[in-house]
Each structure stands twice: as structure tokens, then as C-alpha cells.
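Asks: How does the following fold in three dimensions:
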Amino acid sequence: MDAPSLTKLLSPEGWALVNSLPPYDEKQAMALATRLRADGVDPELAAAALTQSRLRAKARAKLGDFADGMLFTPDGVEQATRLVVAALHARRYLAAGVTRVADLTCGVGADALAFAGVGLGVLATDVDEVTAAIATVNLRHFPEAEVRHADGLSLDLAAERVDGVFADPARRTRGGKRVFDPAAYAPPLDAVWALREHVPALGIKVGPGIPHQGLPADAETQWVSVDGDVVEAGLWFGPLAPDGPGRSALLLRTTGGVTTSRALRNDDEDVVPDVGPVGAYLYEPDGAVIRAGLVAHAAAELGGRLLDPTIAYVTTDQPAAAPAPGRAPLATGYRVLDVMPFHLKRLKAYLRERGVGRLTIKKRGTAVTPEQLRTQLAPRGDGEATLVLTRVSGAQHVLVVDPLR
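Replies: Down below sits the predicted model:
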């Protein structure tokens, strides 16, 4: 979005228009655009309003009903923190006794909204003028939140009475290409975490693919998953890491409007998992557990062993205990129905004999691609099956499993 389009949207006519549009429906978007033009709506305003309607619909997955009163950029929707996660960020600062947070890379303001929502003072900055203006609109209900068009690294944190810092460095180029080198983040990761020398309560949101090598030894690095999808890793310093440095995983699951959580930490670096044969049950640890390198810890809690020392599958002889009320599950479980060495003709015959036509194929530790294998197997029939392609003690195997419900 450019500045002229934003100005039109923020006019009384524009704001009324964008808030009066029906729920976004891609199939009806062209007809709606035609009707707006026929009604004499300025074409540029109509296009901007329809774009906001589309972005709001997309943002609802992260921000729920709050999205309906906000403005967005396409990048802002992609980079915005999910509301359930932003609320956890805010609670970290609140629990640490922070009173005023500087959000150095605020984007459209999702995290700043959560900070302000728990009563923290907020100073939010963004280097892009239009994005900063949009964040100002989105934070309009919070007088204690100030937004500036500025480079957050240029702030005099002491003069601004800031006692907590948060940053979410951009991890994509202007062309949308993902950036994996932390030194190429905007701003660079080293420049951000150097701020802990001035403000110990420092938090940095980073991509979940960040390698363990090179992580700061004085931070808690926490990988977060939401409903099984790994959404971020966070680096937490000083009072924001009350349990001390280390790696942890935080799992959030929402069912029926109720969110449960589960945290797992590497408090014991000497956990060495057992490795053994396939048991009656198979468990796939949550992606945050895997990213955090805590599969051995999960295996211990599940009462199981690994199929292979390099593969993140846990097997047990008895079903693992159900999570306690209010706690999210560590892993997805399956009952093991059959185990066989991987052999295409034998597997094809196995499925044909059982009339399996619908396949779910999972893999880990094998070069076989599910799409290619599905074509080669040419499944036919009314039955269905779930196949797990993986290594067992170094050898390629197929596990036929049934999800535990």
C-alpha cells in the first residue's frame, strides 16, 4: 500500500467503506468491485478497500476478531504474530516487572497491541513510513502506545525510559525471498541482541529454522507451535528468561475455543534415549519439540524409545498416558498395524490385497517422496491407510499405522 491509498482509506468516506464491506469472498470480489465503480466510488479507494477486506480475512486466522478493526499490508499479515502467541510475549514482560516496552520493528502492530493490552507502556517504531502509519491506526485505542516512523536501533533507550525491548527482525527480502543468515536480517540479529547490554529484558522473535549453533549462551531459546504448526522461535534474555538459559519448546493447542499449553525444557543435557525395535505404538513429537532438539526428552516422558538414533519417531509398547487436563499433547500417536522392510512391489501387493485406495503418507529419514510413491503404488479401492516411511535401526522400513483418536 502506498501513502495516497492509505490517505484515502483514512478519510471518513474510506473508513466507512472498508468497514461496510461484506465478509471477503474471492468469488464475489470482481462483482463487488464492479458494483462499487457503478456506485461512483473512486476506483483507487475501491481497490484499496477491497485489498483491506482480503487482508483482514487472511489475518483473522492469526488475530481473530481484532483483524476486523485493523489495517494491513501483505507483508504485515505474513509477519504478524498470532494473537495467542503475542499474548504470551506480553505476559513475559509483565511478569518480569517491565513497565515500558520498545517494539523496535513493530510492523502493523500485533505484538504492540498485546503489550498495550496488558497495560504496558509501548514505544513502537518501524522504518517504513506507511507501515508505521498503519500501526498508529491499529493502536489508536491505546493512548499509552506511541508509534514513530524511525529506526528502532537509533532510540536512546535510557532517555525514553524503556526497560524492555522487543524486536522481530525482517527475515525476507523486498522480493519476498526468505533470509536464513541472521546477519542478513533487517536489522541484523547481532545488532539487536547487543542491546541487552543496555536493557537486560530483551526479547527477539526469529524464524523457527534458526540453527542451534551460534545461539547466545545467555538466552532461553524457545520454539513455539500452534495447533501443530511451528510458528516461531524466541530469544529471551535477562528477566524475560526466569528459568535461565537453555532450549525449550512451547506447544499451544486450541480445541473448542479452549487453549491448552505444554512446555518442555532441556534442563538435563545428559538425556540419552533408548533405541529399539518397533513397538505397538508410534509417536511423532510436535515440531517445536523436534526443532528444539528435545526428542530424547519427549521419549522419556512418553515412556518410549527411538526407532533410530537420528530419527524423531518414538515407539512404545503401551499407549502413552494422556496429557493432564490443561496440557497440550507432546506428540501425535498412532497404533502400529504392520511393519515391513521397504520394497515397492511388496507394498503395492499389500495395499492391493486390502483394497486400499486412499493413502496418507508420512516420511522421515528417507529420500522417497510421497507424491512419487503414491503414483508408483497406484492405490485402488475403498479402504484407507496411513503409511510411515522411515528408518528402523538404520534400515528403510514402512510402518502401517492407524491414528489414535
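
Asks: Please make it C-alpha for all contacts and neighbour counts, starting now.
Replies: OK.

Asks: so L351 touches G381, yeah?
Replies: No: using CA atoms under 8 Å, L351 makes no contact with G381, being 9.0 Å away.

Asks: Look up the residues that both of those two are in contact with.
Replies: Common neighbours of L351 and G381, counting by CA atoms under 8 Å, 6 or more residues apart in numbering, are G357.

Asks: here's the other one to compare against:
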Amino acid sequence: MTLADVDALRSPAGRALLAALQGYDERAALALGERLRREHPAPLVAAAMTQARLRARAAPRLGPAAASMLLTPDGLEQATRAEVAARRARRFVDAGVRDVVDLCCGVGGDLLPLAAAGLDVLGVDRDPVACALAAANAEALGLAARARVLAADVTAVDVRAHGGAFCDPARRAGGRRVMAPEGWSPPWSWVEGVLAASPAAGAKVAPGVPRDLAPPGAEVEWVSVDGDVVEAAVWAGALASGVRHRATLLPSGATVTGSGAEEPPPVGPVRRFLYEPDGAVVRAGLVSAVVAAVDGSLLDPTIAYVAADGLVPTPLARPYEVLEALPFQLKRLRAALRARDVGTVVVKKRGSALEPEQLRRQLRLTGSGTATVVLTRVAGEPWALVARPA
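Replies: Alright, predicted model coming up:
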């Protein structure tokens, strides 16, 4: 996308075309495109149809606001989920921050929720097209009075001139994820400088970051949505809450914290119930909180599955009732499932090299029932648990 494309989409003709394309059937895209090109310039039709597709893709991530936004594929990939961004904005508000500089703002995935929360926000990005889109999105959502956008090098911004700072460094290059924090753009060493200089700072990072990534005194928070770990964030200054690690589960809002120096949980045998901790809890190294909540134990010291005798409601883990447990052997597992008339299995695994689809093929089941098969280790040995959601 170019700046000319942005201007064309923001023109009256562009707005009308986008409105007409809302919810169009992609199966009729070829015929629709041909018809529209008889009435509008071809570049405008191509840009508008691309936006219609991006908006449809963005709806689960960005919510109702997606229907009014202008996007790019990369901008959508980097944009924060709406519920996560709204919760993040509240953290700034609750800390008494009034204005925030949003570094690497992209198309406005965090800029807009920050402004919607009542903060005055300056978004900065080196990509002029992204800045133009962010400004257009702020205008479309009625937030232009609170959200300003500047095309500039974020490393030249004096974050001390603002009450708070948020940074979302690019973690992709050439279409691939960049795992090493110093390979991000800007690099993690620069982000650490922002965290140290700003009175209230946060940075969005990849969920797979090491738990000791944050500088002393800072907090690392892992966030899941409907059980999927979607991101992590580092909080410093007034936004750090005094804990080292936090796991937050949305939409419930359940949260659990730790110091980073928790004692290893006890290890024990298979019991009547198996608990699968939420991914954010696992990433944060807080499985011990699940063990304590259900009065349980780990099946293996290196595997995040918790065994317990009772069914205890907890938002931190998903419970299963164990119907049968056996040291893993394909023939024994197949026989156990056939004896229960199981024809369909949901395969879960932690600590097993077997691929779920490969196991399903090898089992050759023909029954009418359904079961969950958990492949894991018990005291270092491979086991299979036949279970059902509790």
C-alpha cells in the first residue's frame, strides 16, 4: 500500500466503495471486481477489495472497530487483540498516567484503545504509510482529538517528555519471526532504555521470551485469550506491581503472580483427575499455583500436567477425569479404546514426540464414542491416559 492508496481510500469515493463492499462474498470476487472497475479506477477497486478482506480477517482480533479501520497485512499481524489492548490501556489509567507515547504504533492497534481510555497519545512509527493509516483510523473512530501520529525514528523520541511510554518492537523480518530479542527492531537493549527512562513504561514482547528477560524491578505478564497464549508484556516504573511474573487469563480476568523463585511442586502418580494448566500459567512458571489450588502433584517434574484426587473449580486449568492410565504401548492403547467403543480421539500431548495425526492413523478406531488421549510422561516414562473433560 502507498500513501496515494490511503488518500484514495479516505476520499468520498473510497469511503463509499468500502461501505458497499462490507460483507461481500469472496466467492464472487472476480465478477464483483470486474463490475466495479467499470465504475471506479482499477487501483482504487483493488485497494478497497483488499481492505474488505483485511477487515473481515481483523474482526475476531480487533472487534467491531475493524469494520471502520484501514489495515495492512503486516499491521494486522502485529496489532494487539482488542481485549488485551483495552486491559493494557486501563493499566496506564489506573497508574494515574495522562499522556502516553506509543512507539512503533503501526496502524494503531494500541494507539486507539489508549486514546479510547481517555489518554492523550502520540503514536510514532518510521513507516509513513502505517502512520497515515493510524491517523485515518483515529479519525474514523472519533479519536483524532486524543491521538496524534508522527512519522519518525522512534529511537529519537525523548520518552521522558511523556507521562508514560509503550513500545511494540517489530519481531518479524523478511516474513519470518525473529526469536532473539536483540534482533528485534528496535533491539531489546534499546527497549530496556525506554523502560528505565520512562516513569511508567510497558513493552509488548513475544510469549516465548525467557522469564528473566525483564530488568530488575520489572514485571513480565503472559496473557492468554480463551486458552491461547497471545502475548507477553514487560511493565516497569509505575506500571510494575511488585511481582516478577504474572499470568492473566482472558476473558475471565483471572490472574496469578509469582516471585520467580517458587519451590518446585511435588511429584506423584496418576490420580482420578488430570488438570491441564492454561498456557499463560505455564509460560509464567506458575504451575505450582495450580498444584496448590487442587491439592495435587505433577506427573513428572518437567511436564505441566497436574494430578489430583478431587474435582476443584479453578480458572487456571482445564480438568479431565482419567478413565484409564497405562504405560504407552500402541497395542494396549488401541485395545483400551476399542473396549470403550471409542472411534474418535482428541489427542493432547506434553513431553511426547508422537504427532497426534500419526497416532490417530495408527489406532485405526471404528467405534461410536469419543475420548481424550493424553500422551505424557509419568516419572520420566511415556504413558497414555484415556480421559474425558470433567
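
Asks: which one of L351 and G381 of the first structure has more residues nearby?
Replies: Set L351 of the first structure next to G381 and count neighbours by other CA atoms under 10 Å: L351 wins out with 21 against 13.

Asks: quick one: what's aligned to the more buried one in the second structure?
Replies: Here L351 of the first structure is matched to L337 in the second structure, going by TM-score structural alignment.

Asks: what helix or strand is that match on?
Replies: Assigned by DSSP states H and E, L337 of the second structure falls within helix 330-339.

Asks: distance from that helix to the first structure after superposition?
Replies: By mean CA distance after the TM-score superposition for the first structure, the fitted helix 330-339 of the second structure averages 2.0 Å away from its aligned residues in the first structure.

Asks: moving C-terminal of that helix, what's the next helix or strand?
Replies: Per DSSP H and E, helix 330-339 of the second structure leads on to strand 342-349 as the next helix or strand towards the C-terminus.

Asks: for the stretch 201-350 of the first structure, what spans make up the helices?
Replies: Using DSSP state H, counting those that start in this stretch, the helices of the stretch 201-350 of the first structure run over residues 287-291, 295-302, 344-353.

Asks: closest one to V206 of the first structure among these?
Replies: Of all the helices of the stretch 201-350 of the first structure, helix 287-291 sits nearest to V206 of the first structure, with 12.9 Å by CA to CA.

Asks: For the closest one, which helices and strands make contact with it?
Replies: strand 219-226, strand 229-237, strand 246-255 (3 or more CA pairs under 8 Å, 6 or more residues apart in numbering; DSSP states H and E).

Asks: For the first one, give me the average deviation versus the second structure.
Replies: On the superposed models, the aligned residues of the second structure are on average 0.4 Å from strand 219-226 of the first structure, with distances taken as mean CA distance after the TM-score superposition for the first structure.

Asks: just how off-centre is that strand within its chain?
Replies: 10 Å (CA atoms, centre = their mean, to the nearest Å).

Asks: Point out the other helices and strands that that strand packs with.
Replies: Packing contacts for strand 219-226 of the first structure, counted by 3+ CA pairs under 8 Å, 6+ apart, involve strand 229-237, strand 246-255, helix 287-291.

Asks: quick one: which of the ones you listed is nearest R171 of the first structure?
Replies: strand 229-237 (11.7 Å).

Asks: Would you mark the buried spots in the closest one?
Replies: V230, V231, E232, A233, G234, L235, W236, F237 (16 or more other CA atoms under 10 Å).

Asks: what's the first one in contact with, if anything?
Replies: For V230 of the first structure, the contact set (CA under 8 Å, 6+ apart) comprises P208, W223, V224, G287, A288.

Asks: mind listing what the aligned partner of the fourth one in the second structure touches?
Replies: By that I understand G287 of the first structure. Superposed on the second structure with TM-score structural alignment, G287 of the first structure falls opposite G279. If a contact means CA under 8 Å, 6+ apart, then G279 of the second structure has S224, G227, D228, V229 as its contacts.

Asks: 10 Å - rerun?
Replies: By CA atoms under 10 Å, 6 or more residues apart in numbering, the residues touching G279 of the second structure are 207, 222-225, 227-230, 247, 249, 285, 287, 304, 316-317.

Asks: And it, how far from L250 of the second structure?
Replies: Relative to L250 of the second structure, G279 of the second structure is positioned 12 Å away (CA to CA, to the nearest Å).

Asks: what is in contact with the two at once?
Replies: With CA under 10 Å, 6+ apart as the test, G279 of the second structure and L250 both reach V223, S224, V225, G227, D228, V229.

Asks: hmm, back to that, out of the helices and strands packed on helix 287-291 of the first structure, which comes closest to H89 of the first structure?
Replies: Of all those, strand 229-237 sits nearest to H89 of the first structure, with 9.2 Å by CA to CA.

Asks: follow-up on the earlier one: show me which pair in the contacts of V230 of the first structure is furthest apart.
Replies: Distance extremes for those: the farthest pair is P208 and G287 at 9.8 Å, using CA to CA.

Asks: Show me the common contact partners of the two, please.
Replies: Taking CA under 10 Å, 6+ apart as the contact rule, P208 of the first structure and G287 both touch W223, V224, S225, V230, V231.

Asks: closest to G107 of the first structure among these?
Replies: G107 of the first structure lies nearest to V231 out of the shared contacts of P208 and G287 of the first structure, by CA to CA, at 16.9 Å.
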